[in-house]
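*Asks:* need coordinates for the below:
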Amino acid sequence: MAVAMSSFLSGSVTVTSSYVGADLRSTTAEITWLVTAPSLTSGAFLLFFGSIADLFGRKTLFVGSLFLFSIVCAGTGFAKSGLTLDILTGVLGVFSASAVPPAQGMLGVIYKRPSKRKNRAFGAFSAGNPLGYVCGTILSGLAAKISNWRASLWLLAIVYFVIALVAVFTVPNDSTAKTKLNRETLKRLDLPGTAMTIIGIGMFCAALREVLRRAILCLGSDAPKGWKTPYVLVLLMVGLFILAAFILWELRYPYAMIDMSIWRDRDFSLLLITMCLGFIGFQIVTFWIALYFQVEQRYSSLDTGVHMLPMVIMGLLANAFAALIQHRVSNKLLMAIGALAYLLSFILAAAQRKGDSYWAFSFPALCLCVVGADFQFVVANMYVLSSMPAHRQSIAGSLFQTLSRLCGALGYGTATAIFNAVKRNPGKFGYYKDNAFEPYAACFWFAAGMAGVGLCFCPWLTVGTQGGKAAVEKDGVGKGEERVRVQEGEL
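*Replies:* Next up, the predicted model:
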């Protein structure tokens, strides 16, 4: 539920945005920033809270984040203006960022050795990322239908208040050593690097989210400039420059937030590249197909959630299956299956036209899409945490989550540019002639291209099973040392 927090909130505000606009008489900018603010703040603060959790303790930060998220969520339901709602959802994104790194770090410390039980635990944990959005759309759509949009936020507050209470009594105490706040600790906190990640990621994602906002405006009579807007280009370029400066800083700073030598591990790099390429398409398909249902098919928020329901069911099955066989089947094969599922999903989504059968195209596309996400998340997440020492587990988790957020923002922005270009200049002949689905299909073909590139990387992976019998591997930092992974109960 911690890792689902951000996507759960995004799904909730997405399906209720029309109700919010009508009730608060919000501007289009206020409505679209309502959707984008949580993801923006969450992505910007993940690495910072990963460092905080590793240095000062994980359980207190974790439980406190759950409670604060619940309290602010309840207060957000009483907002009287669109601007207030935007600010409060941005704050909720910060609390979701502060909950994920300590949660993932505690799991990494509790399950120190790879094992079948660790695979199951992380399979359950990874399920939150792809499933949170769909659960948010369904539950919030139902709450808004029965009562109003405020009820969807209050429902979310109740859910996470209960989760916080359960966490107080069931989450084990953090046994890792805590650091006292002093000058040495401030050096280890890497404040310059932290500032660069927050500002750089924030500006980069803000630019891409603004492009997305303008694409939604294009669905109406207005046709804004999108990528050509001066401040969008400035935000994008400055954000990229700061992120590049962060990488150079981390290579030289003795107390670096991220040990950049970890990228010398070929499997580490290839796993994250493959996962990122697939996740770019995952975000595109889940957003644009939901938008297609609402704009072109005229589905209500609840109907849209119901049509997205196959993702929830298949996601639960795929996560359980991957976790149960991860110690028996080569993880290279699981990554390849995930990449192939992505590719088939995006091709099916792109091959349909307005008026075609939901069961022939959208249904299998949604099912295969979440299979790809779950298989790759389980494998990559486990490998990333196994490559980091116990005292860096939270920063390892936040690195994983930050990359997925950046890929999502990049996918949104690129697909938006494609959508706008095709909508302005539709094809005059061919398969999509005079069909309203053409700009959506263009986005899905781009996603298929990304998944195809990701599939090409899979043959170069050498990662085997994780959590099975003892195996000797390189330590993943390019220094030649060896580490032994031991099956649970073997010592």
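*Asks:* okay, CA-based contacts and neighbour counts for the rest of this
*Replies:* OK.
*Asks:* give me the three-state assignment for Thr462.
*Replies:* coil (DSSP: H, G, I helix; E, B strand; the rest coil).
*Asks:* ok, it touching Met335?
*Replies:* No. Counting by CA atoms under 8 Å, Thr462 does not reach Met335; the two are 11.1 Å apart.
*Asks:* who has more neighbours out of the two?
*Replies:* Just comparing Thr462 and Met335: by other CA atoms under 10 Å the higher neighbour count belongs to Met335, 30 against 14.
*Asks:* skipping adjacent residues, who's closest to that one in space?
*Replies:* Of all residues not flanking Met335 in the chain, Gln376 sits nearest, at 5.4 Å (CA to CA, 6 or more residues apart in numbering).
*Asks:* buried sites along the longest helix seen in the chain?
*Replies:* Criterion DSSP state H: the longest helix present in the chain is helix 393-424. The neighbour-count check on helix 393-424 (16 or more other CA atoms under 10 Å) flags 393-420, 422-423 as buried.
*Asks:* separation between Gly64 and Leu410?
*Replies:* Gly64 sits 31 Å away from Leu410, going by CA to CA, to the nearest Å.
*Asks:* Pro172 now?
*Replies:* 37 Å.
*Asks:* picking that back up, distance between the next helix or strand after the longest helix of the chain and the chain's centre?
*Replies:* Using DSSP states H and E, the helix or strand that follows helix 393-424 in sequence is helix 438-457. Computed by CA atoms, centre = their mean, to the nearest Å, the chain-centroid distance of helix 438-457 equals 18 Å.
*Asks:* to check against the first, give me the structure of this:
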Amino acid sequence: MTETLETSNAATKVVNAVKQRPLAAILAAVSIPMFMATLDNLVVTMALPVIRTELHASLSDLQWFVNAYTLSFASMLLTAAAVGDRLGRRRVFLFGITLFTLGSAACALATEPWMLIAARAAQGFGGAAIVPLSLTLLTAAVPEKMRSAAIGIWGGVTGLGVALGPVVGGAVVDGLSWQWIFWLNVPIGIIAVPFAARVLNESFGSTVKLDPAGVVLSAGGVLAVVWGVIHGAGDGWTSAKVLTGLIGGAALLIGFVLWENRSAAPMLPLRLFRSRGFSAVNIVQFTFSVGVFGAIFLLAQYFQVVQGYSPLASGIRTLPWTMAPMVVAPLAGLIVDRVGVRLLIGIGQVFLSAALLWMALIATVDLSYGSFVPPFVLAGVGMGLTFAPIATAIMASAAPADQGMASGTNNTIREVGVAMGVAILASVFASHGSYISPQHYVDGLIPAIKVGAVIVAVGAVVSLLLPSRKDVAESTTGATISAH
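*Replies:* Below is the predicted model:
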């Protein structure tokens, strides 16, 4: 038996040693599809006012244009990671790029709100296979001594997608039409598939059975809760259908946890949460996503709806916020091993919470743009200090065989957070304001952004539970002594 295992391990090492590629090529292969998926989120957000007018969409439709993507994305992340472990991570990664590209073309061809919502869902399913596997493939392909730096660069590319999203979206909508924000993905996808196929080596994880019951319970629960939150402000929180969505969704999620605890092959291995660091970093990821991306959904529309700027002019005005992560995230990746994830993530959450509160306190109909620049920069630095260290913390908290599931879990929690953030903050907005006039918009924006600031502040407190650099060093030393 021992000889068989040694032979199998040797064969695995030989396979992994085949076709060693330059680091730059590996980073490009995993990051270009990530860039495409990240760019698409804020490109869509910046185009929402134009899409609302041309497709005669309601506020609920606008939320679903965002949430159809994030919910389908979130519901399939863990399944995509499991399928990748079983069938081949590179194979599933390439399938995800292809599906995302086809979904983008369908979005561009949509002529009704429901068509765009359905196509966005298809994009989300494709993105679910791109994001977790891109990090897993990168981690497997890069030597350990270079891993934190590589993840930092990967995070910087994510930051670049965040930075360029509003500007690209504004430029495309102004110069062409909103449909072209989706057509742009098509040539990127066509190039990315053969390039990734050539550069990346195939790899596999543990070949566990799939968990269809877990997929149905988790996806159904999240969808029902988000649906209830989205419709709560308009239909009334005590209305029968809203209560049905909230209570039914909570019941499904409780059932999901109970099922995963009993399942022999769980979609979400609950044992991962026995690690305090893993649990804490995922809570921070959730609060960060809820507060920040819920706020971005509303703030991205402020310059168009309230101050009358064009989509391009509005996108340019967000650059102090969105460009900062592109610079800060790689730097955070380079120093995270020296200062520890707790310090960087904690400072990032404090900066973000303070920046959101700052924006809420100064927002008025006729506020000069210069007043927004300092809180925008502060928020951008906070995001940059969050992206790479969270990815590093997730990878460090899981065994190599569990890293695919760990990455999938973290990305699922992030995307559920984005959907919940858009739903919660838009609901707060709808309870206090509307699109009727610039003043009505600001009346709804201010309390919504304050709620976002409070939620991020909760994450700042939770970040104190993350392991310090000293804790990580002692844990690593102990594991080494135990191994010897």
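*Asks:* and the TM-score between these chains?
*Replies:* TM-score for the superposed pair, counting by TM-score structural alignment, normalised by the length of structure 2: 0.83. Supporting figures: 447 aligned residues with a CA RMSD of 3.0 Å.
*Asks:* that older thread, tell me how many other residues surround the residue nearest to Met335 of structure 1.
*Replies:* If we define neighbours as other CA under 10 Å, then Gln376 of structure 1 has 29 of them.
*Asks:* and if you look at Ala167 of structure 1?
*Replies:* 15.
*Asks:* trace it over to structure 2, please.
*Replies:* The alignment partner of Ala167 of structure 1 in structure 2, by TM-score structural alignment, is Ala196.
*Asks:* check contacts around that match.
*Replies:* The neighbourhood of Ala196 of structure 2, defined by CA atoms under 8 Å, 6 or more residues apart in numbering, consists of Ala29, Val30, Leu94.
*Asks:* can you check Ile31 of structure 1 too?
*Replies:* Ser17, Ser18, Val20, Gly21, Gly82.
*Asks:* ok, how many other residues are close to the last one?
*Replies:* This points to Gly82 of structure 1. Gly82 of structure 1 has 22 nearby residues by other CA under 10 Å.
*Asks:* from Gly90 of structure 1, how far off is it?
*Replies:* Counting by CA to CA - Gly82 of structure 1 and Gly90 of structure 1 are separated by 12 Å.
*Asks:* stretch 62-76 of structure 1 vs structure 2, average offset?
*Replies:* Once the two models are superposed, stretch 62-76 of structure 1 sits on average 2.3 Å from its counterpart in structure 2 (mean CA distance after the TM-score superposition for structure 1).
*Asks:* which parts of stretch 450-463 of structure 2 are buried?
*Replies:* Buried, per 16+ other CA under 10 Å, within stretch 450-463 of structure 2: 450-460, 462-463.
*Asks:* same check on stretch 297-308 of structure 2?
*Replies:* Buried-residue list, stretch 297-308 of structure 2, by 16+ other CA under 10 Å: Phe297, Leu298, Leu299, Ala300, Gln301, Tyr302, Phe303, Gln304, Val305, Val306, Gln307.
*Asks:* which residues touch it?
*Replies:* Taking CA under 8 Å, 6+ apart as the rule, stretch 297-308 of structure 2 contacts 45-46, 48-49, 166, 309-311, 314-315, 318, 365-366, 422, 426, 435, 437-439, 441-442, 445.
*Asks:* residues contacting Phe122 of structure 1?
*Replies:* Applying CA under 8 Å, 6+ apart, the residues near Phe122 of structure 1 are Leu107, Ala323, Val378, Asn381, Met382.
*Asks:* tell me which residues in the helix or strand hosting it are buried?
*Replies:* Following DSSP H and E, one finds Phe122 of structure 1 within helix 116-126. Buried residues in helix 116-126 of structure 1, counted by 16+ other CA under 10 Å: Lys116, Arg117, Lys118, Asn119, Arg120, Ala121, Phe122, Gly123, Ala124, Phe125, Ser126.
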